[in-house]
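1. Generate a structure from the sequence data that follows.
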Amino acid sequence: MTGSVVPAPAFDPWSPEFVAWPYDVFADLRQNAPIWRFERTGQWVFSRHADVDALLRDRRLGRTYLHVATHEEMGHQAPPDHLEPFWTLNNNGMLDREPPDHTRLRRLVSKAFTPRTVERLAPRVREFTDQLVDNLLDAGSDGSPVDLISTVAEPLPVAVIAEMLGIPDADRHLLRPWSADICGMYELNPSAEAEEKAIRASVEFTEYLVALAAERRKNPGDDLISALASVADAGDQLTDPELVGTCVLLLNAGHEATVNVTGNGWWALFRNPDELARLRAGEVGYGTAIEELMRWDTPLQLFERWVLEDIEVHGVRIPRGEEVALLFGSANRDPEVFADAERLDLGRSPNPHISFSAGIHYCLGAPLARLELATSFETMVRRVPNLALAETPRWKGSFVIRGLDALQVTV
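-> From the prediction side, this is the model:
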């Protein structure tokens, strides 16, 4: 296998056509340029499942390099000062920390974010879902189209994570806009407008959470912010920036992907009516079906890692300080791992997709996401048996966090 430094014009993450269906380009990359340097971002792009999975677990790579070197020592410029609010927020979440800081943060957060915490939320998840499906049925009772994304897919995970964190009802409308603006910075080469939105959201969200955490320390409740504010282990506890970074990470990761799995998943089912019929007939379980929907149209398409020391992959040398881009969506369609990989098969088992990542950064919120998705799809299938597509949807402009702008349906 060899690396490629030649242009691949078809790989264009800013193109609406590419965002709408990147999978043919991925197939070409896996076959002809599985290790390829994308000059527009300066990243080495990996598209095969075995390579993506291995690099996610390789400790010679990291989500950050600041625990081993400065920006200058790694051959990079420090971010401009005006982006400091975003990077302070981002760098204090455990996703962008490496051991020993990551180990410490994950241990502390895991003490509060337990399987029992998720299990205790199950009745509320069902209650929230039923309320949202009621809204969907009411809005579409006259036969007019209703947007499944804004009516069900978006409100559900926001309501759940707000309930878990203990965000007061009157403030919950703030969360989705803050999250969307912050997540704009995770796209490739974000625009100046995206930067400005992310900075403003970072400042506002940080100020809000610092004040709320201070109040919960004085008057703790049965919620995750109270738990995180008081959690300790061998005298160790979260600092305010770490608590804020953790809460923002839980919100962003805990609902952006879930929204997109719901929207992308229903769009996939409408395009594959035989598979939808299997789900409605009870021939496949919801847990198995959701794993396949996450594989077939992956909500997080690309994940990045920094090279902390020189590596060589299949004869291609990638030096320290370079960045790799791991194509989750391509890895999840690799025919070397998934038989008939282009086909949606809701009963697929085993299904070693990497939509929740792998290694030490495997998604801590995966059990909560699975609970929300299983509840959502089961409730929709049971209560809206005539759900149908009203019009072909449009995709948002983002590639990394890839989802529909809207999904108009009739009930």
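
2. going forward, measure contacts and count neighbours with C-alpha atoms only.
-> OK.

3. Please tell me how far Ser47 sits from Thr298.
-> Here the criterion is C-alpha to C-alpha, to the nearest Å. By it, Ser47 lies 13 Å from Thr298.

4. Need the residues touching each of those two.
-> By the contact definition C-alpha atoms under 8 Å, 6 or more residues apart in numbering, Ser47 and Thr298 are jointly contacted by Phe328.

5. Going by contacts, tell me the helices and strands next to the helix or strand in which Glu119 is found.
-> Per DSSP states H and E, Glu119 falls inside helix 115-139. Judged by 3 or more C-alpha pairs under 8 Å, 6 or more residues apart in numbering; DSSP states H and E, helix 115-139 is in contact with helix 155-165, helix 366-383.

6. Could you pull out the buried residues of it?
-> Using 16 or more other C-alpha atoms under 10 Å as the test for burial, helix 115-139 gives 118, 121-122, 125-126, 128-130, 132-134, 136-137, 139.

7. Can you show me the strands along the stretch 251-400 of the chain?
-> Assigned by DSSP state E, counting those that start in this stretch, the strands in the stretch 251-400 of the chain fall at 302-307, 311-313, 316-318, 323-327, 388-389.

8. one more to put side by side:
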Amino acid sequence: MAAPAVPELAFDLNDSAFIRDPYPVLARLREETPIFHEPRWNKVFFARYDDISAILRDRRFGRSITHVLSRDELGWPPPDPRQADFDHFQDNHLLDAEPPKHTRLRGLVAKAFTPRRVEALRGRVTAIVERQLRDLAGVGTFDLVTRYAEELPVTVIAELLGFPHDLRHKLRPWSADIVKLYELGYSPDDQKRANDAVLEFSAALKDLVAYRKTHPGDDLVTALAEVEEAGDKLTTDELVGTCILLLNAGHEASVNGTTAGVRNLLLGRSAWRQLADDAHANPARPSAIFESATEELLRYDTPLPMFERWVLEDVEVGGVTLRRGQEVALLYASGNRDARKFTNPDTLDLTRSEGPHLTFGLGVHYCLGAPLARLEMSVALHALARAFPELRLADEEAPPAYGKGFVIRGLTRLDVVES
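-> Alright, predicted model coming up:
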């Protein structure tokens, strides 16, 4: 029996109401149309956990397609020269690479970006958040996004890379401009700003790489420049692409996860009180509850709600046939609320042990920076709960101030009050 055709369904990812609260729509999709083709974006969407998990683990799907089919075979136009620098960056990092290139890049990067190096940052992460909280003491009302959440990951990545102090103020704007091209429906202005940001960031990193080759330091750029496997080393372009990717991915996941997480904790009040009490009882270091809370917050309100894959060869998933060259969109935020996988998925449960959630992906493309994102988020939550146990939202009735994109979904402002 032939597999059923994929139903057509118009789906506006960029609708502001959907971005503010996508979960009711995603719940209907999971139950009524868990697999559908969206004609505007020409992608097959998947909304259920098991289907998404299966695709992420299946090597017949990939982050890129041009190693299997040419641009002509795909019906694509020639590369757009207006984003040549952005495309060059995309070609030289592991996120969009496929084996054997991905295997090589990930192996080399993993030798430098080790769990030990990440854990060694704990003291510095703690010092950064404690300094921020001292500056906020007595302020009263403040914006959690700009005054707390944004500075931490940018500072940590800057110190991890050994990035020059006089250029660190540019990292956040560069990241914000670059990630615009990961959204669906970006503008020509977005395209220019992203390309310019890649060009400027790459130039700064190349200067740093050249300096570190003659003046090595205790930083990731030095480690990446020196790492070697059977005579193979990262090229300068690959090293630069890896560093840009670390900033973009680390910044977006950490900031969006922390700010949405705090908002959800404060809406529940009892959840915030639970963390505040534990932080008071264990002031020196986050206890296990902060580790499970971090995982639950990343599941409950996914900071990067959608990722895409290309179909590398004909395959059947969820009872439908996908053809080589098609693109699929995986709704992580929907899969993370799937009752087939998680008990009472719309309830925030800080002690939940079910897993794994989809937020960092699965399979060969599992997020290499996940340990750093988890460390930053748990330390930031612990310090905030210890410093401000009576923290509350300035206006619980106000609609959340989300940005314009769904693929990278984050609050642009979150006003909170210390008492």
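
9. Can you give the structural similarity as a TM-score?
-> In this superposition the chains share a TM-score of 0.96, using TM-score structural alignment, normalised by the length of structure 1; 405 aligned residues with a C-alpha RMSD of 1.5 Å.

10. quick revisit: just the residues contacting the helix holding Glu119 of structure 1, thanks.
-> Helix 115-139 of structure 1 is contacted from outside by 146, 148, 151-152, 155-156, 159-160, 164, 367-368, 371-372, 375-376, 379-380, 383-384, 411, using C-alpha under 8 Å, 6+ apart.

11. How about stretch 161-175 of structure 2?
-> Taking C-alpha under 8 Å, 6+ apart as the rule, stretch 161-175 of structure 2 contacts 154-155, 158, 194, 197-198, 201, 208, 217-221, 243, 247-248, 251.

12. One more pass at 6 Å, please.
-> Here stretch 161-175 of structure 2 makes contact (C-alpha atoms under 6 Å, 6 or more residues apart in numbering) with 197, 219-221, 248.

13. most neighbours, which of these?
-> When neighbours are counted by other C-alpha atoms under 10 Å, Val221 leads those with 26 neighbours.

14. Aligned counterpart of it in structure 1, please.
-> Alignment note (TM-score structural alignment): Val221 of structure 2 maps to Ile225 of structure 1.

15. what does Ser202 of structure 2 give?
-> In structure 1, the residue paired with Ser202 of structure 2 according to TM-score structural alignment is Thr206.

16. Skip the chain neighbours and tell me the closest residue to its match.
-> If you skip the residues right next to it in sequence, Thr206 of structure 1 has Val244 as its closest partner in space, 6.3 Å away by C-alpha to C-alpha, 6 or more residues apart in numbering.

17. Tell me how far the one you found lies from Tyr208 of structure 1.
-> In this view, Val244 of structure 1 and Tyr208 of structure 1 are 9 Å apart by C-alpha to C-alpha.

18. ditto for Arg333 of structure 1
-> Arg333 of structure 1 sits 41 Å away from Tyr208 of structure 1, going by C-alpha to C-alpha.

19. Neighbour count for these two, which is higher?
-> When Arg333 of structure 1 and Tyr208 are compared for neighbours, Arg333 comes out ahead with 27 against 13, by other C-alpha under 10 Å.

20. Now do the contacts for the aligned partner of that one in structure 2.
-> Aligned counterpart of Arg333 of structure 1 in structure 2: Arg337 (TM-score structural alignment). Contact analysis of Arg337 of structure 2 by C-alpha under 6 Å, 6+ apart lists Pro345.

21. cutoff 10 Å now
-> 23, 26-27, 30, 47-49, 299-302, 343-347, 357 (C-alpha atoms under 10 Å, 6 or more residues apart in numbering).

22. still on that earlier bit, now the contacts of helix 115-139 of structure 1: which count as buried?
-> Burial by neighbour count, judged by 16+ other C-alpha under 10 Å, picks out 146, 148, 151-152, 155-156, 159-160, 164, 368, 371-372, 375-376, 379-380, 384, 411 from the contacts of helix 115-139 of structure 1.
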